[in-house]
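J.: Here is the input, now give the coordinates:
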Amino acid sequence: MDGKDWASYIEATNGLSKPWLLIQWRLQLLQEQRSELAPETYAAELAALHQALMDLGEWWQGQEEAVFGAGESSSGEA
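T.: You can find the predicted model right below:
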């Protein structure tokens, strides 16, 4: 997927409220610009994206079903 495809997907799925999708989109845009950027700039931008991803932390805990979709519980609970 290119950056435009990511943007269309995010828009179609109401993904603006899903920060992990926005980070993936930003990563795609950065990859598309890589040949135009100095190696130091690319590395700094990549590090910033990594930090943004790490800052999300364990935001999904307690809302796994809502975030990742319905599925069977791995703990065997009904």
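J.: from here on, contacts and neighbour counts on C-alpha atoms
T.: Noted.
J.: Need the residues that contact the helix or strand where A44 lies.
T.: A44 is part of helix 39-55, with elements assigned from DSSP states H and E. Applying CA atoms under 8 Å, 6 or more residues apart in numbering, the contact partners of helix 39-55 are W20, I23, R26, L27, L30, R34.
J.: Here is a second sequence; please produce its structure as well for comparison:
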Amino acid sequence: MNSNEIAQYIEATNGMAKPWLLLQLRLQKLQERRDSIPADEYANELADIHQSLMNLGEWWIGMEDQVF
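T.: Next comes the predicted model:
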């Protein structure tokens, strides 16, 4: 999926309240720009996305039936 398709999916499924989907969108957008940005900028943005993912923690606890 490209970033436009991911964004459409997020909108269609009311996924704005699901931060893990927004992280997937950020990651895809970064991947699409990878060849047009310096390597250090790519690494910094990737590290920021990774930190955001780690900040989510174990978000699925108690919602396993709904998300898996």
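J.: if we can go back for a sec, out of the contacts of helix 39-55 of structure 1, which end up buried?
T.: R26, L27, L30 (16 or more other CA atoms under 10 Å).
J.: Inside strands: which ones of the contacts of helix 39-55 of structure 1?
T.: Using DSSP state E, the subset of the contacts of helix 39-55 of structure 1 located in strands is empty.
J.: got those as a markdown table, with distance to D2 of structure 1 columns?
T.: Formatted as a markdown table, those follow (distance: CA to CA, whole Å):
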| residue | distance to D2 of structure 1 |
| --- | --- |
| W20 | 16 |
| I23 | 14 |
| R26 | 11 |
| L27 | 10 |
| L30 | 11 |
| R34 | 13 |
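J.: Widest-spaced pair of those residues?
T.: Greatest spatial distance among those (CA to CA): W20 and R34, at 20.9 Å.
J.: what separates the aligned partner of E36 of structure 1 in structure 2 from W59 of structure 2, distance-wise?
T.: When structure 2 is aligned by TM-score structural alignment, E36 of structure 1 is paired with S36. Distance, S36 of structure 2 to W59 of structure 2, using CA to CA, to the nearest Å: 33 Å.
J.: mean shift between the helix or strand harbouring E11 of structure 2 and structure 1?
T.: Element membership for E11 of structure 2, per DSSP H and E: helix 3-12. Its matched residues in structure 1 lie on average 0.5 Å from helix 3-12 of structure 2 after superposition (mean CA distance after the TM-score superposition for structure 1).
J.: Since that was my last question, I'll sign off now.
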